[in-house]
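Asks: give me a 3D structure for the following:
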Amino acid sequence: MSSVLDDPADQWMNDEQTRDGELEGEHGRFCMIFRHYAAASGDRRRELRNELLEYLKFSPQSESLITELIALAVDHHSPDRLYLAIDILPQLGDRLFEYAHTFLIRDVDRWNQVYSSRAYEPDDDYWFVLLRSVGQADIAEATKLMFITSCLIESNRGIAEAVVEALGDIDSGAAYDALRRLTTEQDRFIAELTQNALDE
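Replies: Model (predicted):
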């Protein structure tokens, strides 16, 4: 079965210019592969997932492509849309963590200047993808735990759900200890959500 890309390693070294208002270069190719990936299944989806991963690992624009991948997944119409990104990002390991940590700092700084209650935006789905991906990535456990628990906001239930599920993804004694501590949260939603996760 032919690949969407002839040679990914060469393609990202020869980024083209925009033409007729459409991006013909790396981001355009990345988005094209994503569309095929989202519509594919079985072996073909795995093949395309690996091509996207190659871009994320080796492109000099890796950070912007991670942003692109998450945005494409969040905006997709399929029921499993967020997992289109979660199935790829954990394989980036430390590079994913660097991205997530930088994004967290930028996001909090941006909103805390005026609207502290709006930190962790722009989108709960975006943070769900990042937190679940960090939880599943091959990153030092202590680093993952510190990052994930630092994102808990009682007033944001979407983020709280992502934190609980990400801790469950880690699946370790320390992660379950963190979950058990959350069952004592004053916010009843977080406490019940966490207890349900522990009961599963």
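
Asks: hey, let's count contacts and neighbours off CA atoms from now on
Replies: Will do.

Asks: element containing Lys144, please.
Replies: For Lys144, the host element (DSSP states H and E) is helix 141-150.

Asks: in stretch 38-57, what's buried?
Replies: Residues Ala38, Arg44, Arg45, Glu47, Leu48, Arg49, Glu51, Leu52, Leu53, Tyr55, Leu56, Lys57 are the ones in stretch 38-57 that count as buried (16 or more other CA atoms under 10 Å).

Asks: I have a second one here; can you model it like the first so I can compare?
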Amino acid sequence: MSEIRFESAQFTTSAAKLSQCPDEVGAEVAFAGRSNAGKSSSINTLTHNKKLARISKTPGRTQLINFFDLGGNKRIVDLPGYGYAKVPARMKIEWQRHMEEYLSERQSLRGLVLVMDCRHPLQTFDVMMLEWAQESEMPLHILMTKADKLKKGPASKQLLTVKKELAQYGDLVSVQLFSSLKRDGLTILKNVLNQWLDTSQDENDELIIEQIDK
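Replies: The predicted structure is shown next:
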């Protein structure tokens, strides 16, 4: 398994709905979270590019699914932030419908990174995403962001509390503390994504199928 150069990430396209998403080749990992949870900052820290995820904050694009290419048919996907207070309820429902379609039907999706503020974990939206992941048997990794806002003791206590709550979801769910400001937890995140985006096993499976067909 070769290490992914996350700093090579480049924005490719935005999609308002599933039919507008790029072709389903290779593998992708999606980032989801409330609009104030630090999702964009996490992506920027991962890619060593402070401006990369700003594209999702541009007026008119906040409701879109944004795709970032990593090369080798691997992608990071920035899903619309949940919890916008200044938009009509009808628009919120529309955004949520398109996001659910993406999560349920996108075959190249290998895992979901759920971003939540470590001071306010497991909000209603977070639990909804956890339940979806469990039903879909989709690997989910939680980033408890803004860990620098708490001292080490309270931060560790929050992590332990969340881990206890997650026990009911089984082995497909993992969790870590993360700080975009101090870059704490970056190595753990990269290791998770490298594992999820590893397509070498897929290539081996395809080779075996080809040999069987012959």
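
Asks: got a TM-score for the two of them?
Replies: Their TM-score after superposition, calculated using TM-score structural alignment, normalised by the length of structure 1, is reported as 0.38; 115 aligned residues with a CA RMSD of 4.8 Å.

Asks: give me the subset of the buried residues of stretch 38-57 of structure 1 lying in helices.
Replies: When DSSP state H is applied, those are split such that Ala38, Arg44, Arg45, Glu47, Leu48, Arg49, Glu51, Leu52, Leu53, Tyr55, Leu56, Lys57 fall in helices.

Asks: excluding its backbone neighbours, what's nearest the fifth one?
Replies: For Leu48 of structure 1, the nearest residue in space outside its immediate sequence neighbours is Tyr37; the separation is 5.4 Å by CA to CA, 6 or more residues apart in numbering.

Asks: returning to what we had before: okay, the ones in helices among the buried residues of stretch 38-57 of structure 1 in TSV with distance to Phe128 of structure 1 next?
Replies: Formatted as TSV, these follow (distance: CA to CA, whole Å):
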residue	distance to Phe128 of structure 1
Ala38	19
Arg44	26
Arg45	22
Glu47	25
Leu48	23
Arg49	20
Glu51	23
Leu52	20
Leu53	20
Tyr55	22
Leu56	19
Lys57	22
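
Asks: name the nearest of the residues you listed relative to Arg95 of structure 1.
Replies: Each of these was scored against Arg95 of structure 1 by CA to CA, and Lys57 proved nearest at 8.4 Å.

Asks: for Arg181 of structure 1, see how far away that closest one is.
Replies: Per CA to CA, to the nearest Å, Lys57 of structure 1 is found 36 Å from Arg181 of structure 1.

Asks: what of Asn50 of structure 1?
Replies: 38 Å.

Asks: just Arg95 of structure 1 next, same as before
Replies: Using CA to CA, Arg95 of structure 1 is found at 29 Å from Arg181 of structure 1.

Asks: can you check Val164 of structure 1 too?
Replies: Remark: distance between Val164 of structure 1 and Arg181 of structure 1 (CA to CA) = 11 Å.

Asks: can you show me the helices along structure 2?
Replies: 39-47, 89-105, 124-136, 152-166, 186-196, 200-213.

Asks: deepest of those helices, which one?
Replies: Highest mean neighbour count of the helices of structure 2: helix 39-47, a mean of 23 (counted as mean count of other CA atoms under 10 Å).

Asks: what is that helix packed up against?
Replies: Counting contacts by 3 or more CA pairs under 8 Å, 6 or more residues apart in numbering; DSSP states H and E, helix 39-47 of structure 2 is packed against strand 27-33, helix 186-196.

Asks: what angle sits between the first one and helix 186-196?
Replies: Just to be clear, that refers to strand 27-33 of structure 2. 130 degrees (axes from the mean of the first three to the mean of the last three CA atoms, to 10 degrees).

Asks: so what secondary structure elements neighbour strand 27-33 of structure 2?
Replies: Packing partners of strand 27-33 of structure 2 (3+ CA pairs under 8 Å, 6+ apart): helix 39-47, strand 74-78, strand 109-117.

Asks: and for Arg181 of structure 1, the neighbour number?
Replies: Using other CA atoms under 10 Å, Arg181 of structure 1 has 12 other residues around it.
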